[in-house]
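Colleague: sequence isn't available, so here's the structure alone:
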């Protein structure tokens, strides 16, 4: 099958908010804001959208239709998807496949979430819990732990890294320090406060190495990206802003997730590694060529171990990358210039599309005070436990048009 080049031509998102903080911010309102911004960015009308993929984790089954009907009753197919925390990038991945396979020339991916305050709980107690295998392995390794499930799993992964490779609590705190510092310059971030290392390390302990300021919050918000093929881009004269998705892969849990009795494996290390390897194998690039990364830092421990899974450094050397400041401005990579999930917030269905939006703005040179200098290649990592990970690699599709537009 002939694969067509796929470009992100429009991005839009709301500010991420503490659940319930913003009045009149139900999911149709936030979706309308994000979609309207994306359409304006792409300079197109909603009538030009051929299909839409809508992601959310909490809500009734056809909330995607309700969210988009206000944009126009055009009769297009609208699909509702839920893939835990990787829902937003799953919507984008499916939109890309529709365009890449020649089914449509322009498809919209939307994600939103209206969340409850506090740690995520179980909604359905009369059926098998999707993370029951994860919980069983975790209990076998560490015994039964009381408290929220996610920080327990990721906190144990962080402790395993310290045991095996010599990282220290300070390395995890440095990640949170960096991301909070980055978020100061992001008007879309839920939190825009800068903290000292002492404040981060002395904030309340959630589980093992993880303190409160190293954990992402629950959030309300929405993000939208519009993808199109070259036959759509050129007549609409969108070359200067079109960001090409060079490669994008989704991977789910492997046998090693459970068989190797490792907390690091349990939270998605191997599926992230496999997806990243597949992405780079499709291109002429390697991880060291990347300039900017939006990485799923639901907890600081996950950011640290994912440096290694993505190939940004050798296995067991993530803490050395941190000590060299190779994860922030002035270093080898700028990781989570948006502030990441820890500071920007984490409305589950919107996160992957917010990551894509940030990377597109970086590649287009439109990230304002958080702009990464000479940004040419961008990497995305979006993870959902239980489990799926989406990895994407981006660059400007027509860099010569971008240069001409500046003249």
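Modeller: Cool, the structure landed. Being a predicted model, the structure only gives us computed values, none of them experimental.
Colleague: all contacts plus neighbour counts: C-alpha atoms, from now on.
Modeller: OK.
Colleague: where do the strands sit along the chain?
Modeller: 6-13, 51-55, 78-81, 106-113, 205-207, 210-211, 221-229, 243-252, 292-295, 334-335, 378-384, 388-396 (DSSP state E).
Colleague: among those strands, which is nearest residue 276?
Modeller: strand 388-396 (6.1 Å; C-alpha to C-alpha).
Colleague: now do the same contact list for residue 148.
Modeller: 119, 120, 121 (C-alpha atoms under 8 Å, 6 or more residues apart in numbering).
Colleague: the same query, at a cut-off of 6 Å, please.
Modeller: Contacts for residue 148 (C-alpha atoms under 6 Å, 6 or more residues apart in numbering) come out as none.
Colleague: so which of the strands of the chain comes closest to residue 61?
Modeller: strand 78-81 (7.1 Å).
Colleague: for that closest one, name the packing helices and strands.
Modeller: strand 51-55 (3 or more C-alpha pairs under 6 Å, 6 or more residues apart in numbering; DSSP states H and E).
Colleague: ok so, going back, in CSV: the strands of the chain, plus mean neighbour count.
Modeller: Converted to CSV, those look like this (neighbours: other C-alpha atoms under 10 Å):
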stretch, mean neighbour count
strand 6-13, 28
strand 51-55, 26
strand 78-81, 19
strand 106-113, 31
strand 205-207, 17
strand 210-211, 26
strand 221-229, 30
strand 243-252, 22
strand 292-295, 26
strand 334-335, 26
strand 378-384, 26
strand 388-396, 26
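Colleague: take this one as well and set it beside the first:
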């Protein structure tokens, strides 16, 4: 098995659906072109590609990538709900790790509709039918609330009931991520709010207000993964960031048929993926300096603190009380990009935008949002229905 490295990343600015110039092929060409330029290589050297999107016709991945060139390489379309971008990265990395290719492209894009997510094919079984049935069994159902914030809001309510967290803890996470995004030119929102602004925003589903929920977004992001041999032969060590560990997990009975409300939204998938990725990287969560995690809702960020092992189960809100996960805190900086809540959430692009941010952080290229001295980074991307991808990145260990 070969060591694997991210050698180039790129993304578009994320924008409100309908406000972005162009169409998904334009955005993919921009993100992919930036990644190639960042790597300093020509598209002709890419040996295979994985294109992630959730909303689009079959083979939209080919149409998107053809903007970079028509070289006849294998292109695989990927759809794994909100973890689509990281799933594309996972497949690209596996191809390189196994020695099947020396250079693989992962690209993700989305052209979305305004408003809350919904099911696109109501005439057939929903992939989440059993998850939703379990939540109804546990907590009932509110017909007036969109399904996604209801799922994650219910998990937050359960955490409050079991462990004593409060709405203020979740509001602080929304405040933090909006504050972080002020320094991110790629972010859909770059507005700073007071904590009271977050609390007073329109309630979507208690304890979640609008400013604690990720928006729908348009945009694209890309990453190029290469083997150690390729990096060495092309002398790319000045830009290479190692993918030291990575895991993709899916549902078990603990995340569906036997789940709590917290389990329904993927806690166990997150925990298992984190353990596997950290184990492969031979590192501990305490060694991680910076994290991009799946804060689709502020409640999920707090739950993910526990799933990743940053806090013991039931104690995630103590990190909030210490303000541990922002600049100057005693934990890793979490979501320096602004996270999904503020940066935006074009489903197919999200995981690759996270990869871009962490690559910049480890290179020291994150400008005003730079985490000082970052050496190890962790990415968490979650899709209900379901899949969780956790990736551990680190500075390359180059032989003398």
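Modeller: Yep, it's here. As the structure is a computational prediction, the values presented were derived from the model and not from experiment.
Colleague: coming back round to it: take the strands of structure 1 and lay them out in a markdown table including distance to residue 139 of structure 1.
Modeller: Putting the strands of structure 1 into a markdown table (distance: least, C-alpha to C-alpha, whole Å) gives the following:
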| stretch | distance to residue 139 of structure 1 |
| --- | --- |
| strand 6-13 | 39 |
| strand 51-55 | 32 |
| strand 78-81 | 31 |
| strand 106-113 | 31 |
| strand 205-207 | 15 |
| strand 210-211 | 18 |
| strand 221-229 | 34 |
| strand 243-252 | 22 |
| strand 292-295 | 28 |
| strand 334-335 | 32 |
| strand 378-384 | 20 |
| strand 388-396 | 22 |
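Colleague: right, and those strands - which one's nearest residue 37 of structure 1?
Modeller: Going by C-alpha to C-alpha, the one of the strands of structure 1 nearest residue 37 of structure 1 is strand 6-13, 4.6 Å.
Colleague: work out the gap between the closest one and the centre of the chain.
Modeller: 15 Å (C-alpha atoms, centre = their mean, to the nearest Å).
Colleague: what do you get for stretch 228-242 of structure 2?
Modeller: 25 Å.
Colleague: apart from its neighbours in sequence, what residue is nearest residue 357 of structure 1?
Modeller: Leaving aside its sequence neighbours, residue 357 of structure 1 sits nearest to residue 11 (C-alpha to C-alpha, 6 or more residues apart in numbering; 5.4 Å).
Colleague: out of the strands of structure 1, which gets nearest to residue 129 of structure 1?
Modeller: Closest among the strands of structure 1, using C-alpha to C-alpha: strand 378-384, at 14.8 Å.
Colleague: give me the residues contacting that closest one.
Modeller: The contact list for strand 378-384 of structure 1 (C-alpha under 6 Å, 6+ apart) reads 84-86, 290, 292-296, 352, 389-394.
Colleague: identify the farthest-apart pair in these.
Modeller: Across the contacts of strand 378-384 of structure 1 (C-alpha to C-alpha), the longest gap, 26.8 Å, separates 84 and 290.
Colleague: isn't residue 219 of structure 2 up against residue 14?
Modeller: Yes: Residue 219 of structure 2 is in contact with residue 14 according to C-alpha atoms under 6 Å; the separation is 4.9 Å.
Colleague: okay, now residue 68 of structure 2: neighbour count?
Modeller: Neighbours of residue 68 of structure 2 under the rule other C-alpha atoms under 10 Å: 18.
Colleague: can you check residue 180 of structure 1 too?
Modeller: Applying other C-alpha under 10 Å, we find 30 residues neighbouring residue 180 of structure 1.
Colleague: ok, it touching residue 344?
Modeller: No: with contact defined as C-alpha under 6 Å, residue 180 of structure 1 does not reach residue 344; the gap is 8.5 Å.
Colleague: so who does whatever residue of structure 1 lines up with residue 207 of structure 2 touch?
Modeller: The alignment partner of residue 207 of structure 2 in structure 1, by TM-score structural alignment, is residue 209. Applying C-alpha under 6 Å, 6+ apart to residue 209 of structure 1 gives the contacts 155, 169.
Colleague: at 10 Å instead, please
Modeller: Contacts for residue 209 of structure 1 were tallied using C-alpha atoms under 10 Å, 6 or more residues apart in numbering; they are 151-152, 154-159, 162, 168-170, 172-173, 201, 300-301.
Colleague: can you check residue 186 of structure 1 too?
Modeller: Counting by C-alpha under 10 Å, 6+ apart, residue 186 of structure 1 has contacts 15, 192, 337, 338, 339, 343, 344, 358, 367, 368, 369, 370.
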